[in-house]
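S.K.: Here is my input; please provide its structure:
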Amino acid sequence: MNKRRSFLQQLGMLSAGFVVAPSLISCDSGNTTTAETAATSQEPTNGGAGGKSAANDVIKTVGLQLYTLREVLPNDVKGGIAKVAQAGYQDVETYGYSKQGGYWGLQPQAFKELLDDNGLISSSGHYDFGQYMTDGNTDAVKAYIEAGNTVGHTYITVPYLGEPVRSNAEDYKAIADKLNKAGEMCKEAGLKLAYHNHNFEFDKFGDTTGYEILLSETDQSLVSFEADLYWFVRAGKEPTAMFKQYPNRFVMWHVKDMDKNSPELNTEVGNGSINYNEIFDQAKVSGVDRVFVEQENFAANMDPYQSIGQSYRFVKNTLMA
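M.R.: Now for the predicted structure:
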């Protein structure tokens, strides 16, 4: 995790005109604050009326954050995307795009054609906003909007904030201002902007947190939030309480489970300690309409494609049944 964090810090020095390796942007964090007490056992709960999951009425697609396959996808993007579709997914969330390198060597139109050939969409992509957050230069944002519209995104998503830009409450207010401006750019282009959390956003600054500042200082019509539920729990936050406190703000979820014995590790959805039955029961309050499975690491000898298939089946057949 620390290795990836250093990668992301390097990205803050790069603009969209430089090649950025796809493996450099995703959803992990080097922050090691734990909150195992926020994780609960995976006990089944009754979903909606008559046993039907409340999530089934509001969640449009079950997707995969492609960072999950960062060790295999760059070597065979076409074969990997085909296997994602075969596992049952309808949607993929990209990461690591650069203007020169595209998506794993495919320029946006070619990547869109690959998705089409496999019956997939990509409703969101994670893009490096490090330079923009540092100096406000919008060139990279414009490049992401162009690529996102070609691929067919609904959301351009900010995946991470480098440490130098988030050291105090005033920094977070400045970030919120930049998010609003980027959100306006996306809106003018027919897209939406979203922000993806880790757990560092929940560090306290007096009587508030960075995340509270972002939620309160951003315009709801311009900036949405992608709730990484694993990082909510690692930060000691109860996801359903967050949904009730900020209804309709969390339009996307990252669904990844917490290993029961090692909370800093992930496991297949349904095998860990996070009570996803309870969380999916509150989907309507959240405002979510799409979810992305993600897994940062695999058990020894676990085939990544077997893993993503197992997680998909649990989400679709248990959490949304």
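S.K.: contacts and neighbour counts: CA atoms only from here.
M.R.: OK.
S.K.: how much space between Ala321 and Glu294?
M.R.: 20 Å (CA to CA, to the nearest Å).
S.K.: One more: Gln282?
M.R.: Using CA to CA, Gln282 is found at 20 Å from Glu294.
S.K.: again, but for Lys3
M.R.: Distance, Lys3 to Glu294, using CA to CA: 18 Å.
S.K.: Just the residues contacting the longest helix along the chain, thanks.
M.R.: Taking DSSP state H as the criterion, the chain has its longest helix at helix 169-188. Helix 169-188 is touched from outside by 133, 136, 138, 141-142, 145, 156, 165-166, 192-193, 205, 209-210, 213-214, 217-219, 222-223, with contacts defined as CA atoms under 8 Å, 6 or more residues apart in numbering.
S.K.: Now do the contacts for Phe205.
M.R.: Residues near Phe205 by CA under 8 Å, 6+ apart: 168-169.
S.K.: what's the burial count for Gly105?
M.R.: 16 (other CA atoms under 10 Å).
S.K.: again but with Gly51, I slipped
M.R.: Neighbours of Gly51 (other CA under 10 Å): 10.
S.K.: And for Glu217?
M.R.: When neighbours are defined as other CA under 10 Å, Glu217 has 18 of them.
S.K.: Please give me every residue in contact with it.
M.R.: Contacts for Glu217 (CA under 8 Å, 6+ apart) come out as 173, 176-177.
S.K.: do the same with Val62
M.R.: Residues near Val62 by CA under 8 Å, 6+ apart: 89-91, 290-293, 312, 315-316.
S.K.: Here is the second sequence; please produce its structure so I can put it next to the first one:
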Amino acid sequence: MKRSLRSTARAVLLAALSAVLFIGLAGTATAAPPTTSPGASDCAGRGVPLSKISVQLYTFAGYIGGGAGEQARHEEVLRQLAEMGYRNVEPFTLSGWSAEEYRALLDEYGLKASARHVDVGTHTAPADIARILEENRVLGIKYFGSGSSAGAPWMQPLPTEADWVAYARYLDAVGEQARKAGQTLMIHNHDFEFTRVFGDRTAFDILMQYTQKKNVVSQLDLYWVAYAGLDPVDVVEEYGNRIQLFHVKDLNAELNRRIEIVGRGDIDFPSIFAAGGGSTRYFVVEHDPRFGDPTFDPFEAAEEGLAYLTCTTY
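M.R.: Purely as a prediction, here's the structure:
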């Protein structure tokens, strides 16, 4: 079932792009970035359009941090992303701003929130969905969902199939409430939804089976699917246009399958994008922070991811 994850053509393309990539941000988050995406003009019309590219701001969680200066650092991230050429961002926190204040900040930098990660609760601990929907309306967000499902090892355990079914039914009810408000609930996966198996069904299968397509869609994190040992193409082909967003995150098999800057790793993104058949609404660049690692530059990761996508057919 597993196919080769490395795309030779993609590797050649990235090598060609590397000459024009701006990587002077390494080691500091305040260096001046280029005013346009480094590959966007060279590859205009040949790759993913900017209107479909976003970036998950969790990439910058280590830089944004918390406490004093958090809002200033968060705003600096938005400023630099806009100057790179991004038109969309995917927030995971509002850093203490109200929805109105955050929307004004996005407008100032010419950005839109393509989606949002926010805790939507569980069947045993429901969230205030009405409040979330109102915030989303102000922010201009259609897609939203928790950054992880409830069965994560670091969250509430879901040890039985019945637990997963109950959780899925809760999500379906939240999704129905969202749909009636003109919004869409999405499920974002990690690896455990695919490695947790009940008979011949994974936990991901259960989440899909017990939620309705009209109420709940998938934001498929391609790294975590590959990390779980599956070919993302197979998952995309199985669930089709139920998958409406990709988290585009690479995997480095030679370095203990660590998360890698998009285009530097082994995942065959062109094949996955082709399997999506044009139904993908957003391609979201992401790189989980390497907390405490001063060699990791989230601005470099965002910039290279943007350059890669603008030159990759879909």
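S.K.: Looking at Ala321 and Glu294 of the first structure, which one has more neighbours?
M.R.: More crowded of Ala321 of the first structure and Glu294, by other CA under 10 Å: Glu294, with 29 against 15.
S.K.: In the second structure, what residue corresponds to the more buried one?
M.R.: Counting by TM-score structural alignment, Glu294 of the first structure corresponds to Glu286 in the second structure.
S.K.: how about the strands of the stretch 151-300 of the second structure, start to end?
M.R.: In the stretch 151-300 of the second structure, the strands defined using DSSP state E, counting those that start in this stretch lie at 184-188, 197-198, 201-202, 216-221, 243-248, 250-252, 258-260, 282-285.
S.K.: do the stretch 51-200 of the first structure as well
M.R.: With DSSP E, counting those that start in this stretch as the criterion, the stretch 51-200 of the first structure has strands at 61-65, 91-94, 121-126, 155-158, 192-196.
S.K.: Distance to Asn75 of the first structure for these - can I get that in CSV?
M.R.: Output for those, formatted as CSV (distance: least, CA to CA, whole Å):
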stretch, distance to Asn75 of the first structure
strand 61-65, 17
strand 91-94, 16
strand 121-126, 20
strand 155-158, 25
strand 192-196, 27
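S.K.: ranking these by burial, who's on top?
M.R.: With neighbours taken as mean count of other CA atoms under 10 Å, those reach their highest mean count in strand 155-158, at a mean of 26.
S.K.: Leu207 of the second structure matches what in the first structure?
M.R.: Using TM-score structural alignment, Leu207 of the second structure pairs with Leu214 in the first structure.
S.K.: Nearest the middle, which residue of the second structure would you pick?
M.R.: His247 (3.5 Å; CA atoms, centre = their mean).
S.K.: Show me what that one lines up with in the first structure.
M.R.: Using TM-score structural alignment, the equivalent of His247 of the second structure in the first structure is His254.
S.K.: Which of the contacts of helix 169-188 of the first structure fall in helices?
M.R.: Using DSSP H to define helices, the subset of those located there is 133, 141-142, 145, 210, 213-214, 217.
S.K.: coming back round to it: nearest to Met258 of the first structure, out of the strands of the stretch 51-200 of the first structure?
M.R.: Nearest to Met258 of the first structure among the strands of the stretch 51-200 of the first structure is strand 61-65; the distance by CA to CA comes to 16.5 Å.
S.K.: so how far is Gly151 of the second structure from the residue of the second structure most remote from its centre?
M.R.: In the second structure, counting by CA atoms, centre = their mean, Gly199 sits farthest out from the average C-alpha position, at 29.4 Å. According to CA to CA, Gly199 of the second structure and Gly151 of the second structure sit 17 Å apart.
S.K.: So what's the gap between stretch 294-304 of the first structure and the chain middle?
M.R.: Mean-position distance between stretch 294-304 of the first structure and its chain equals 18 Å (CA atoms, centre = their mean, to the nearest Å).
S.K.: go on, stretch 139-149 of the first structure?
M.R.: On CA atoms, centre = their mean, the centre of stretch 139-149 of the first structure falls 18 Å from that of its chain.
S.K.: Identify each buried residue in stretch 181-189 of the first structure, please.
M.R.: By 16 or more other CA atoms under 10 Å, the buried positions in stretch 181-189 of the first structure come out as 181-187.
S.K.: ugh, wrong one, I meant stretch 133-152 of the first structure
M.R.: Neighbour-count burial for stretch 133-152 of the first structure, counted by 16+ other CA under 10 Å, picks out 133-134, 136, 138, 140-142, 144-145, 147-149, 151-152.
S.K.: same question, stretch 54-72 of the first structure
M.R.: Across stretch 54-72 of the first structure, burial judged by 16+ other CA under 10 Å covers 54-56, 59, 61-70.
S.K.: Look up how far Leu81 of the second structure lies from His74 of the second structure.
M.R.: Counting by CA to CA, the separation of His74 of the second structure from Leu81 of the second structure is 11 Å.
S.K.: Between the two, which is the more surrounded one?
M.R.: Neighbours were counted for His74 of the second structure and for Leu81 using other CA under 10 Å; Leu81 has more, 28 against 20.
S.K.: Show me what the more buried one aligns to in the first structure.
M.R.: Matched across to the first structure, Leu81 of the second structure falls on Val84, judged by TM-score structural alignment.
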